[in-house]
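Student: this one's structure only:
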């Protein structure tokens, strides 16, 4: 009996030890899985390809990317954070969303993380870009890249036509250049501009034109101002320039299509984000790459007109993996990652405009010799606190920093796209937008 009892006891102990051992093994090999929402931009796609380097550094963390076009990313992420669904541990959001979401308590204040992580070197961030991803002085997103806007042009086509692109052209000059360079028979448009709907698509470009024409979205009393003479003139100019000398079916084209058209030699000029300078040179076909030139954003009544933007990485307050999420977003926006991206993917794929040290890397300086200084000059010339000539009650160069702008912008952009395609006149587009804006602003309590 004693022998049998000892056997039973030994069996129980062995099973217990095995069970505990299994538990310890499971614990030792547990993984944190981070779900990340990214915009489908060239530099973000490079990040997805290089994520294995992060997972090798942090073997207990696995990253799952959901990469979406900008127009799909914004509503998907907004729905997740607003309803506190908790689907994402990290979200890529823009300069427009950061302060608004921080105010609502949707994203984590990263100041303490940044302060404790001295290797990340917060002081290295470009000041205008850091300000864009902050709220009341505190950091709420790590800037993946910062950018402005400028003009891309074909030096060979300009030389052939006897034209010279100024460092800072006027929009009137650009219109004249587009008319002379427009060659429908050769399949070359005078200019490529965003026409597809979206407040971050055609309105981004158009709003900078409105600003430099002396127009504005609202007056000091929040009355819609798109029908003011300066705003109206700018909208007419933009739509007519595209209709007369822009790419075919422009109302369907965003930055993706213009990047492809310009890189393949189907446009003599392209006005868009400075971040696409590297991808243009990387993707340019024979006869194009060595003939790409860059100039400051065109102006009319202001000294500068480029926009100011940043895509940042934020942690939703619903994330249960905040410490791991910080490791990821700090790595993706670090000096270490920038060097890795340059070495592995090419220096043209390095996220620009975020860190001062980036512009001190010899290989990067050589790769961006034709546009690096212009990018920094464009970023430093943008003034989101005074985007136009007349006083305005808002900040933001290519957007208005109020929650209602997303609805206003998307509706107005649809009207502008309709005018570009010829479905409505410019006056009809402006009048419909003015009415919609007035209704929204009255409902929101801005207009008494």
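Tutor: Yes, it's here. From a predicted model like this one, the values you see are computed outputs, not experimental measurements.
Student: going by C-alpha atoms from here, please, whenever you check contacts or count neighbours.
Tutor: Will do.
Student: so which residues of this protein form strands?
Tutor: 32-39, 61-68, 90-94, 134-135, 138-139, 142-147, 149-154, 269-273, 292-296, 309-314 (DSSP state E).
Student: now do the fifth one: everything it contacts.
Tutor: What that stands for is strand 138-139. Applying C-alpha atoms under 8 Å, 6 or more residues apart in numbering, the external contacts of strand 138-139 come out as 109, 110, 111, 130, 133.
Student: switch to 6 Å and redo it
Tutor: The contact list for strand 138-139 (C-alpha atoms under 6 Å, 6 or more residues apart in numbering) reads 110, 111.
Student: one step back: between the strands of the chain, which one is nearest to residue 358?
Tutor: Proximity to residue 358 (C-alpha to C-alpha) singles out strand 142-147 among the strands of the chain, at 11.0 Å.
Student: which elements pack onto that closest one?
Tutor: Applying 3 or more C-alpha pairs under 6 Å, 6 or more residues apart in numbering; DSSP states H and E, one finds that strand 142-147 makes contact with strand 309-314.
Student: kindly recompute the last result at 8 Å.
Tutor: With contacts defined as 3 or more C-alpha pairs under 8 Å, 6 or more residues apart in numbering; DSSP states H and E, strand 142-147 has these neighbours: helix 127-132, strand 309-314, helix 322-332, helix 372-381.
Student: make TSV out of those and add distance to residue 364 and mean neighbour count.
Tutor: Below are these laid out as TSV (distance: least, C-alpha to C-alpha, whole Å; neighbours: other C-alpha atoms under 10 Å):
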stretch	distance to residue 364	mean neighbour count
helix 127-132	19	22
strand 309-314	20	28
helix 322-332	17	20
helix 372-381	9	20
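Student: coming back round to it: save the strands of the chain as TSV, and put in distance to residue 255 too.
Tutor: Output for the strands of the chain, formatted as TSV (distance: least, C-alpha to C-alpha, whole Å):
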stretch	distance to residue 255
strand 32-39	13
strand 61-68	15
strand 90-94	16
strand 134-135	26
strand 138-139	29
strand 142-147	14
strand 149-154	12
strand 269-273	7
strand 292-296	17
strand 309-314	15
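Student: take the one below as the second:
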């Protein structure tokens, strides 16, 4: 996609998350630098810190970053507020190849405000060898009750083998990404049709009771420090019999160069509880340009390169096909090299296409979103609730106290924002 060496070389600053796919992007960006003469200044941050920094910068029009790594939550909201440069109409960019659900998720009123670097749903990863040794069979559609039974049978703390690993690190995009889907499939919602918070209702209590039970009895110690990256490391080193998390992890847990259990990984869809809805999330880590950037043209050129089919092929050739950024382009899933390297490809594509942010709850709600609520206030509310859930997991407060505190925070914020009359 790069447009040739420019007369005046520019340096752009890119803020991104410290996930494996972005680390590869940072490594390979030298190719773009060579082709264009421009350079990239990288700011690579842990997920919660990245969100805090880019949110502050964009809300204050700080101009620290030319490119921000944001998700399907921020892109439409910030785009609508006029904070992001529209990314339609880049010459030579293959928009038609983007998976429709992903493109829609990054748009507001038909305008695309971010280009997807990788997209994901969530699913269940498990150790086929441990299941076989224990005489267990993973169903095509597991229930959370079955997952708890399996976790009990597969936990051997003397060997540092834990039946299940789940996110415990607080944050609206960390523990609440998983916990939000657990609430949905237990029949719960964040808000009723009048925007009144429902966090002290039975589905939330059922979800939290279950989560605390399996994490305390069958999960690793110190789980309140474990987000996506930490659990991935535990799973790859043989410490977890099951891990319910992002489909984007598949490429790394199946890669023998990165995973000690690559030969023994099985996978199936995300579990369900009482409701067959909203059990698997939708997310797209994407690249966007804040309107405060003075180098939007160069930034566009980089984003077009980093999210292109050519970039996917470059990763395949340089890092192995199992490592390519998943979930964004139909051409990735038509590529025989990828299909041969990635036994999970079809499952992942189906999960992304089936995750419906407009229909993720047992009862009607006034919002869209599966593991988040597509309103600006959710970032603060979701983070506060995540802290309450994490405190309950740490044994610092009871489940009921955690939910009462969460309900009080959500009610206060929604009243202050004018949703509740």
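Tutor: Ah, there it is. What you see is a predicted model, and the numbers here were worked out from it, not measured in a lab.
Student: returning to that earlier point: and of the strands of the first structure, who's closest to residue 165 of the first structure?
Tutor: Of all those, strand 292-296 sits nearest to residue 165 of the first structure, with 7.4 Å by C-alpha to C-alpha.
Student: and for stretch 80-98 of the first structure, what span of the second structure is it aligned with?
Tutor: On the second structure, the counterpart of stretch 80-98 of the first structure by TM-score structural alignment is residues 57-75.
Student: rewinding a little: could you dump the helices and strands packed on strand 142-147 of the first structure into a markdown table with distance to residue 142 of the first structure added?
Tutor: Below are those laid out as a markdown table (distance: least, C-alpha to C-alpha, whole Å):
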| stretch | distance to residue 142 of the first structure |
| --- | --- |
| helix 127-132 | 8 |
| strand 309-314 | 5 |
| helix 322-332 | 7 |
| helix 372-381 | 17 |
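Student: out of these, flag the one nearest residue 209 of the first structure.
Tutor: Nearest to residue 209 of the first structure, of all these, is helix 372-381, at 15.2 Å by C-alpha to C-alpha.
Student: thinking again about what came up before, looking at the strands of the first structure, which is closest to residue 333 of the first structure?
Tutor: Closest to residue 333 of the first structure of the strands of the first structure, according to C-alpha to C-alpha: strand 142-147, at 5.3 Å.
Student: the closest one vs strand 90-94, what angle?
Tutor: Relative orientation of strand 142-147 of the first structure versus strand 90-94 (axes from the mean of the first three to the mean of the last three C-alpha atoms, to 10 degrees): 30 degrees.
Student: strand 142-147 of the first structure aligns to what range in the second structure?
Tutor: Under TM-score structural alignment, the match for strand 142-147 of the first structure is residues 115-120.
Student: mean shift between that stretch and the first structure?
Tutor: Compared with the first structure after the fit, stretch 115-120 of the second structure shows a mean deviation of 0.6 Å (mean C-alpha distance after the TM-score superposition for the first structure).
Student: now the helices for the stretch 251-400 of the first structure?
Tutor: Assigned by DSSP state H, counting those that start in this stretch, the helices in the stretch 251-400 of the first structure fall at 255-263, 277-283, 322-332, 335-345, 362-367, 372-381.
Student: could these go into CSV alongside distance to residue 291 of the first structure?
Tutor: Listed next are those as CSV, based on distance: least, C-alpha to C-alpha, whole Å:
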stretch, distance to residue 291 of the first structure
helix 255-263, 11
helix 277-283, 10
helix 322-332, 32
helix 335-345, 23
helix 362-367, 15
helix 372-381, 16
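Student: the ones you listed: which one's closest to residue 82 of the first structure?
Tutor: Nearest of the helices of the stretch 251-400 of the first structure to residue 82 of the first structure, taken as C-alpha to C-alpha: helix 322-332 at 18.0 Å.
Student: what lines up against residue 242 of the first structure once you look at the second structure?
Tutor: Residue 242 of the first structure maps onto residue 215 of the second structure when the alignment is built from TM-score structural alignment.
Student: run a quick neighbour tally on its match.
Tutor: Neighbour count for residue 215 of the second structure, taken as other C-alpha atoms under 10 Å: 23.
Student: surely it touches residue 163?
Tutor: No: counting by C-alpha atoms under 8 Å, residue 215 of the second structure stays clear of residue 163, with 9.1 Å between them.
Student: what stretch of the second structure does stretch 270-279 of the first structure fall on?
Tutor: Per TM-score structural alignment, the counterpart of stretch 270-279 of the first structure in the second structure is residues 243-252.
Student: sorry, back to before: and of the helices of the stretch 251-400 of the first structure, who's closest to residue 86 of the first structure?
Tutor: helix 322-332 (12.0 Å).
Student: can you name every helix or strand that the closest one contacts?
Tutor: Helix 322-332 of the first structure packs on strand 32-39, strand 142-147, going by 3+ C-alpha pairs under 8 Å, 6+ apart.
Student: output these in a markdown table; the columns should cover distance to residue 156 of the first structure.
Tutor: A markdown table is the format used below for those (distance: least, C-alpha to C-alpha, whole Å):
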| stretch | distance to residue 156 of the first structure |
| --- | --- |
| strand 32-39 | 33 |
| strand 142-147 | 26 |
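Student: quick check: which of the ones you listed is buried the most?
Tutor: strand 142-147 (a mean of 28; mean count of other C-alpha atoms under 10 Å).
Student: distance between the ends of stretch 352-363 of the second structure?
Tutor: Start to finish, the residues bounding stretch 352-363 of the second structure are 22 Å apart (C-alpha to C-alpha, to the nearest Å).
Student: that one corresponds to what range in the first structure?
Tutor: Taking TM-score structural alignment, stretch 352-363 of the second structure hits residues 379-390 over in the first structure.
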